[in-house]
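**Q** fold the following for me, if possible:
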Amino acid sequence: MLEHGAIRGRIPHAHPMLHVDRVLEMEPHDLIVTSKAITGSETCYAQLGPGVGQPALRYPPSLLIESWGQGGALLWLERERAQGRTDGNAPILATLRDITFHRGVYPGDTLRHTVRIDQYTAAGVIMSGETRCEGDLVAEVGYALAVLRPSGELF
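**A** Down below sits the predicted model:
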């Protein structure tokens, strides 16, 4: 299990784009389970005025997938470190397919992401997985391709 402070040093994402709070489980090179608590203080809610209804507080699906993908980044970069490759590359989620959203999530919910790395390739990784909230299926990702790029090229 990794807490938030340890995660901050393991992937290049930083506030406000770090969307993983805790690693709950990790099977090296194969599977990771992470959590993300949704709060009313998320940056995505900053422009909302008082008295908005529940639909306006739905956590954006793009951020939900970003959070899921960051779990995959943690798993992949752990493998890279174990193999002595710490050359400052950043993982980029390049392609997603077969995504199904089953229900929305809102402030007060805690997401539980499961990411499997199905295949390591010369160019990247192929991943799949799901997100749950209180046991309910929130989203499924059938296929995701991620690649590594030099961090200096990204910013």
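**Q** all contacts plus neighbour counts: C-alpha atoms, from now on.
**A** Fine.
**Q** which secondary structure elements does the longest helix along the chain sit against?
**A** Longest helix of the chain, by residue count under DSSP state H: helix 61-82. Counting contacts by 3 or more C-alpha pairs under 8 Å, 6 or more residues apart in numbering; DSSP states H and E, helix 61-82 packs against strand 31-37, strand 110-120, strand 124-133.
**Q** need those in a markdown table with mean neighbour count and distance to Ala94, can you?
**A** Formatted as a markdown table, the helices and strands packed on helix 61-82 follow (neighbours: other C-alpha atoms under 10 Å; distance: least, C-alpha to C-alpha, whole Å):
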| stretch | mean neighbour count | distance to Ala94 |
| --- | --- | --- |
| strand 31-37 | 22 | 19 |
| strand 110-120 | 21 | 15 |
| strand 124-133 | 21 | 10 |
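**Q** let's see this one next, to set against the first:
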Amino acid sequence: MIGLTEIRRIIPHRHPVLLVDRVSEVDPGRSITTLKAVSGREPCYAGGADDAYPIGLLLESWAQSAVLLTRWANPNPDVLADKVELISGIRDVVLHAEVFPGDVVEHHVELVREVEDAAILAGHSLVAGRKVLEIGSFTMARRGVDVLRPEGVA
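**A** Predicted coordinates:
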């Protein structure tokens, strides 16, 4: 199992937007299982921790797990030094159950196909063994950071 220090050596995400706490299993180039402990102290709960974890953050946490898998053999801890992963499509997303503070989410990601600067992944997320999220297809593209800057901005 690897923790935050090692995760930060692979992907550029940092607090408060790093939404993966541990990698419990990895088969490089094939699959990864990660953990995210949802805490009532996260910024989304500034007004109180009674609500469900936002679906956007749950999806982002799963997506960060996907980036970890695709970057495992070629880490990119500094997004300005290499290419950045961009979501290019997500299909067949099913939210089976809500996630709440105190839950530990277990993300399962499988690499379906990878070509030079793009990847297709799929998977699901569990809480206490029950499926809370399913992602049928997740595509991402890698682009140089220079294409993301507005023209005329260095």
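**Q** quick revisit: what does the longest helix of structure 1 rub up against?
**A** With C-alpha atoms under 8 Å, 6 or more residues apart in numbering as the test, helix 61-82 of structure 1 has contacts from 7, 10-11, 18-20, 23, 26, 28-34, 36, 86, 91, 93, 113-117, 125, 127, 130-131.
**Q** 7 Å instead?
**A** If you take C-alpha atoms under 7 Å, 6 or more residues apart in numbering as the criterion, helix 61-82 of structure 1 is touched by Arg10, Ile11, His19, Val20, His29, Ile32, Thr34, Thr86, Pro91, Leu93, His113, Val115.
**Q** how close does the second one sit to Leu93 of structure 1?
**A** Looking back up the chat, that one is Ile11 of structure 1. 13 Å (C-alpha to C-alpha, to the nearest Å).
**Q** related to what we said a few turns ago, could you dump the helices and strands packed on helix 61-82 of structure 1 to TSV with distance to Glu66 of structure 1?
**A** Compiled in TSV, the helices and strands packed on helix 61-82 of structure 1 are given as follows (distance: least, C-alpha to C-alpha, whole Å):
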stretch	distance to Glu66 of structure 1
strand 31-37	11
strand 110-120	11
strand 124-133	12
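**Q** looking at those strands, which is closest to Thr100 of structure 1?
**A** For these, proximity to Thr100 of structure 1 was assessed by C-alpha to C-alpha; strand 124-133 is nearest, at 9.3 Å.
**Q** name the helices or strands packed onto the closest one?
**A** For strand 124-133 of structure 1, the elements it packs on are strand 110-120, strand 136-150, judged by 3 or more C-alpha pairs under 7 Å, 6 or more residues apart in numbering; DSSP states H and E.
**Q** of those, which is nearest Leu2 of structure 1?
**A** Closest among those, once you apply C-alpha to C-alpha, is strand 110-120, at 14.2 Å.
**Q** with structure 2 overlaid, how far apart is that closest one on average?
**A** Here strand 110-120 of structure 1, set against structure 2 after superposition, deviates by a mean of 0.3 Å using mean C-alpha distance after the TM-score superposition for structure 1.
**Q** next one: that strand to chain centre, how far?
**A** 8 Å (C-alpha atoms, centre = their mean, to the nearest Å).
**Q** what span of structure 2 is it aligned with?
**A** Mapping strand 110-120 of structure 1 onto structure 2 (TM-score structural alignment) gives residues 104-114.
**Q** what lines up with Ile32 of structure 2 in structure 1?
**A** Match for Ile32 of structure 2 (TM-score structural alignment): Ile32.
**Q** and what of Thr70 of structure 2?
**A** Using TM-score structural alignment, Thr70 of structure 2 pairs with Trp76 in structure 1.
**Q** try Gly56 of structure 2
**A** Match for Gly56 of structure 2 (TM-score structural alignment): Ser62.
**Q** mind checking how far that match is from Glu153 of structure 1?
**A** Computed with C-alpha to C-alpha, the distance linking Ser62 of structure 1 and Glu153 of structure 1 is 23 Å.
**Q** ditto for Ile92 of structure 1
**A** Distance, Ile92 of structure 1 to Glu153 of structure 1, by C-alpha to C-alpha: 12 Å.
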